[in-house]
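# let's see this in three dimensions:
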Amino acid sequence: MLRRLTIRDFVLVDRLELEFQGGFGTLTGETGAGKSILVDALAFALGERADASLIRAGSERAEIGAEFDLDQSPAAAAWLREHDIDSQDGLLLRRVLDANGRSRAYLNGSPVTQAQLREVAEGLVDIHGQHAHQSLLRGDAQRALLDSHARLDALLAEVATAWRQWRDARNRLDAAAEGIEALAAEREQLDWQLGELAALGFSSEEWRALNDEHKRLAHAASLGEGAQFALQVLAEGDAACEAQVARVASRLDGLSEYDPALSEVAVLLQSAQAELSEAISALRRYANRVELDPQRLTDVESRLEAVLDCARKFRCTPDELPALLARWQERLAVLGDAADLAGLSERVEAAGKHYGELARRLSASRASAALALGGEVSQVMQQLALGGGCFDIALLPIEGGSAAGLEQIEFRIAGLAGNESRSLAKVASGGELSRISLAIQVVTSQAASVPTLIFDEVDVGIGGGVAEVVGRLLRELGAERQVLCVTHLPQVAARANWQWQVSKVSEAGQLRSRVSTLGAEARIEEIARMLGGIEITPITRQHAKEMLQLP
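Just a heads-up that it's a prediction; the model follows:
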């Protein structure tokens, strides 16, 4: 439920803070005073698009804040929990629009995107604009209203996904059938290339191993000579290091008996002698392994040349050959699937069957919802001076279906211009259309889950007794949820539980909108003004008082 709306520098409003009540409230005032500006400000706070023209002249930015409690908004509360936004004390939406047309949005102080703002808003407020009846003439709007009323959005999304999968499967089959010769030629080329690489039997690990082995074999003589030289110096020559170090270590060890300071040096030399001995042993093992092997060197060089020839043929480096082999194998598998027309046909059939099952479920749900909604709207129409009129929702089959299901939705009316049921766009006059739209909105709003409903001059084109019925219907709706109606009809305003008046004032040469909360006496004056215009007589005031006293 909406608790507070704060507006700063938005169109004609400089500073305004409104405290909302529950039940049914109305917003009245002279034409052009700015009644709909408040609705536009709330819509902006809830994520509607906006541009810099909405900023009040002379200001750098506009800012709107809307405060809600979430007791009746489980969907919004759940969204906030999922996004780790604390909502224990309710929800504050804040949106700022700067002079460059950029806007920023916040939920309880946390920055969010405009899309996220709209997601939360869907569970908070439902706004019915004064031109809503015009959209009812469009088939897509009629379908969206029926699906939303019947809560079929999730099933509709499944149908759309299944449709796209079916379409993609058909496209793959068509492409395969048209390009079967080209696919065969590509497969033949890939078979030959894969045969070449498979015959090579090459891997990245082998390439590194071959290069290491080639370096070792190519320098075997130098390696052997180096090992022998090292052994000669360290262990086998007349002045070999190993024997020299051993003698020095022994001599110092004996002298350390006279001066312990030499003991540490002797220990270090003994350790060096041990490591020197290990190094000599390792050199002897290596020297015994190193030998000239011209044949193996020839074999390794031949293998390296074969790999390099293959890499040159396929215009890549040797390291890239394994990855190239993997890509070709994947492509060949894809071509195999593409060439398998029977397999592709089976996939098309399976995808079409899946789509059909979901679409038929959607159709059945729509048919049931259309019947119920048609009956409820027809009942309300009888109260809106549309007696004899019958509202009907037709499901018109679409050959082959679509992403939106197997049918188009068409709103129809019977009894207003003959008994035959005909399209709403061809039957209803402007005044009738606004009343039918209002009937639809009242019925669909009763089934909606949002706690706050805004009606922005949806009663345009009606008056008299019909206006009284509209006021009564909105008051009944206000018993279940919070309802705010921008209206110019005294019959509607008089039925409200509370009423605001919007006026336009001139301050320092600038026009500004002001909102006043009307008490009992002020409401009589405002209703009288709406009834009688400029000249308000005692009789008009008495009439206004009587209207406000209606149950």
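# when you work out contacts or count neighbours from here on, use the C-alpha atoms and nothing else.
Will do.
# quick check, residue 515 in a helix?
No: applying DSSP: H, G, I helix; E, B strand; the rest coil, one finds residue 515 to be strand, outside a helix.
# so it makes contact with residue 38?
No: with contact defined as Cα atoms under 8 Å, residue 515 and residue 38 do not form a contacting pair (9.6 Å).
# out of the two, which sits in the busier spot?
Higher neighbour count among residue 515 and residue 38: residue 38, with 24 against 21, using other Cα atoms under 10 Å.
# how about residue 32, nearest residue that isn't a chain neighbour?
Residue nearest to residue 32 in three dimensions, not counting chain neighbours: residue 504, with 8.0 Å by Cα to Cα, 6 or more residues apart in numbering.
# make sure the one you found is indeed in a strand.
Yes: using three-state DSSP, the assignment for residue 504 is a strand.
# that one: what's it in contact with?
32, 33, 34, 511, 512, 513, 514 (Cα atoms under 8 Å, 6 or more residues apart in numbering).
# filter the residues you listed down to just the buried residues.
Those of those that meet the buried threshold are 33, 34, 512, 513, 514, by 16 or more other Cα atoms under 10 Å.
# and those as JSON lines, adding distance to residue 100?
Shown next, in JSON lines, are the buried ones among the contacts of residue 504 (distance: Cα to Cα, whole Å):
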{"residue": "33", "distance to residue 100": "27"}
{"residue": "34", "distance to residue 100": "24"}
{"residue": "512", "distance to residue 100": "23"}
{"residue": "513", "distance to residue 100": "24"}
{"residue": "514", "distance to residue 100": "27"}
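# could you also give me the structure for this second sequence? I'd like to compare it with the first:
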Amino acid sequence: MLCQLSINNFAIVRFLELDFRAGMTSITGETGAGKSIAIDALGLCLGNRADAGCVRPGAEKVEVSARFSLLDVPLAKRWLEDNDLELDDECILRRTIGSDGRSRAYINGNPVPLAQLKALGPLLVGIHGQHAHHALLKTEQQLILLDSYANHRLLLDAVSAAYQRFRTNEQQLLELQRSQQERISRKQLLSYQVEELNEFGLAEQEFAELEQEHKKLANGSALMEACQNAIYLLSDGEESNVDSLLNKAISVAAEVETVDPQLASVSNMLNDALIQVQESCSELQRYLDKLELDPEVFIQIEERLSKAMLLSRKHHVQPSTLYQHHQQLLQELASLDSDESRLQEMEQQLSASRDNYLAQAQKLSQSRQRYGKELEKLVTESIRELNMPKAKFVIAVEFNEQLMTLHGSDNVEFRVSTNPGQPLENMAKVASGGELSRIGLGIQVITARKVATPTLIFDEVDVGISGPTAAVVGRMLRSLGESTQVLCVTHLPQVAGNGHQHMYVAKQSKGGMTETSMVPLDHEQRIQELARLLGGDIITDNTLANARELLNA
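Predicted coordinates:
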């Protein structure tokens, strides 16, 4: 629950430090005194938007901090633990807004983005404003309220996840369908190109080999003549050749080696040279023996080279990369074939994801119908207590499988009949301003009982209510305060008198500056304030007696 609120330089507040207790706290004050100022300041700690305009004139910044006890608030404690922001059984939220409009947020002393305040806030405080009943006229708000009452978080998460899967599958299928004609045209072209390349059947290194073989055959005569000439010079020359010259040199070296053994290495090198020459001659002869200058083979190679170059020009690639291009086209064709089968798979997946969504939405709808019956009974009883004895309230939940949203497939509508014989109709068509206030208040109190929020704030939700009805409202809020901390800003003495404690808001002007204060009232001060609410500025013995009676009741 909220234990302490500290406010510095916020609007017309210079400094306030407020301590709060369990139960129902009534907050009253004169018109224009700023009864909602503390709630507005608390809203900053909960992540509400703010700008430099909220800084008190002459001050550098607004600073607001709120301290909460987390005893029996497991959801908030778990959230803090998950975000590494825990601090025993307390939580301190702090917010500053500079005169330049810059805002900073802190949780337990740790700087955090504003989004984290907004995420944590609803786990600590629920605020019901004076215009909340007008929001109830909107069907989307009625749906949110019903889901909040029924605690449909897990069911809503399941529906939301199923909806997102369905939409993802739907988008993927649409993309495949949009490109289907393009794929068909591309597949026809690829099939022709691949068939042509398959028929040619160029191997991976074949083009380089063809080029080399073509070059060899084109220069076959020159190769043969060069090899024969080399053999002649090495060994077949009649007058002189390398072989015979080396043999003579070896003989000379052998003779001089006998004279000086240091020349033995020369003999070895000459013998090695002779071996190399003889092996070279043998290799050249073998090459000549295998060298075939078949004109038909040359023509075949030339034709295949020409075909390869023609295809490479046709496909706008280099001849050396024609094989790789062929493989790429094969892969693309296979991919297009798989896209066709994927199209069928996606159609099946879309159908399955739609069925799954509708199954999850149906579960949610059934739960909404069950809790809708429960809530409509409680609201009917509540508004009958609020001086609408013949009223009837119904929550219509209609499942529509064509309506697929993140929040399910239901049309939810709050319908009411305020007088006997009057048909049930949409609440906006039937209820008057005062009736709408009572219905809205009844709904807010009932749903507040069900939602596990440790602190509930009712900011002038009793507008349009008076007399005996106001007394019932006061008793409702007090009863709610028995299990939940309730802060109630009100102008009705019947409501204020039901508070377990009472705070008074006043405004003073001094030296051209206005300042708001907020103080707790003791028993006698409460009687004076209730008497003021009952009789206005003139307080008589009768109004004081009525005030005592209200407080004692």
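# drop the TM-score for these two in here.
The TM-score (TM-score structural alignment, normalised by the length of the first structure) is 0.76; 466 aligned residues with a Cα RMSD of 3.8 Å.
# from residue 209 of the first structure, how far off is the residue nearest to residue 32 of the first structure?
Distance from residue 504 of the first structure to residue 209 of the first structure, counting by Cα to Cα, to the nearest Å: 88 Å.
# can you tell me how far whichever residue in the second structure pairs up with residue 430 of the first structure sits from residue 185 of the second structure?
Superposed on the second structure with TM-score structural alignment, residue 430 of the first structure falls opposite residue 433. Per Cα to Cα, residue 433 of the second structure is found 66 Å from residue 185 of the second structure.
# likewise for residue 63 of the second structure?
Residue 63 of the second structure is 67 Å from residue 185 of the second structure, by Cα to Cα.
# so between the two, which is more surrounded?
Counted by other Cα under 10 Å, residue 63 of the second structure and residue 185 do not tie: residue 63 has more neighbours, with 23 against 10.
# buried set for the helix or strand harbouring that one?
Residue 63 of the second structure is part of strand 61-69 when elements are defined by DSSP states H and E. Of the residues in strand 61-69 of the second structure, 61, 62, 63, 64, 65, 66, 67, 68, 69 count as buried by neighbour count, 16+ other Cα under 10 Å.
# and that strand, how far from the first structure on average?
Mean deviation of strand 61-69 of the second structure from its aligned counterpart in the first structure after superposition (mean Cα distance after the TM-score superposition for the first structure): 0.9 Å.
# can you tell me what part of the first structure stretch 503-518 of the second structure aligns to?
The aligned range for stretch 503-518 of the second structure is 500-515, by TM-score structural alignment.
# what about that stretch, start to end distance?
OK, stretch 500-515 of the first structure end separation, Cα to Cα: 6 Å.
# ditto for stretch 443-459 of the first structure
OK, stretch 443-459 of the first structure end separation, Cα to Cα: 15 Å.
# list the contacts of it.
Residues contacting stretch 443-459 of the first structure (Cα under 8 Å, 6+ apart): 1-2, 36, 39, 72-73, 122-132, 149, 373, 376-377, 380, 434-435, 438, 467, 470, 477, 481-489.
# just the buried ones from those residues?
Buried members of the contacts of stretch 443-459 of the first structure, counted by 16+ other Cα under 10 Å: 1-2, 36, 39, 72-73, 122-130, 132, 149, 373, 376-377, 380, 434-435, 438, 467, 470, 477, 481-489.
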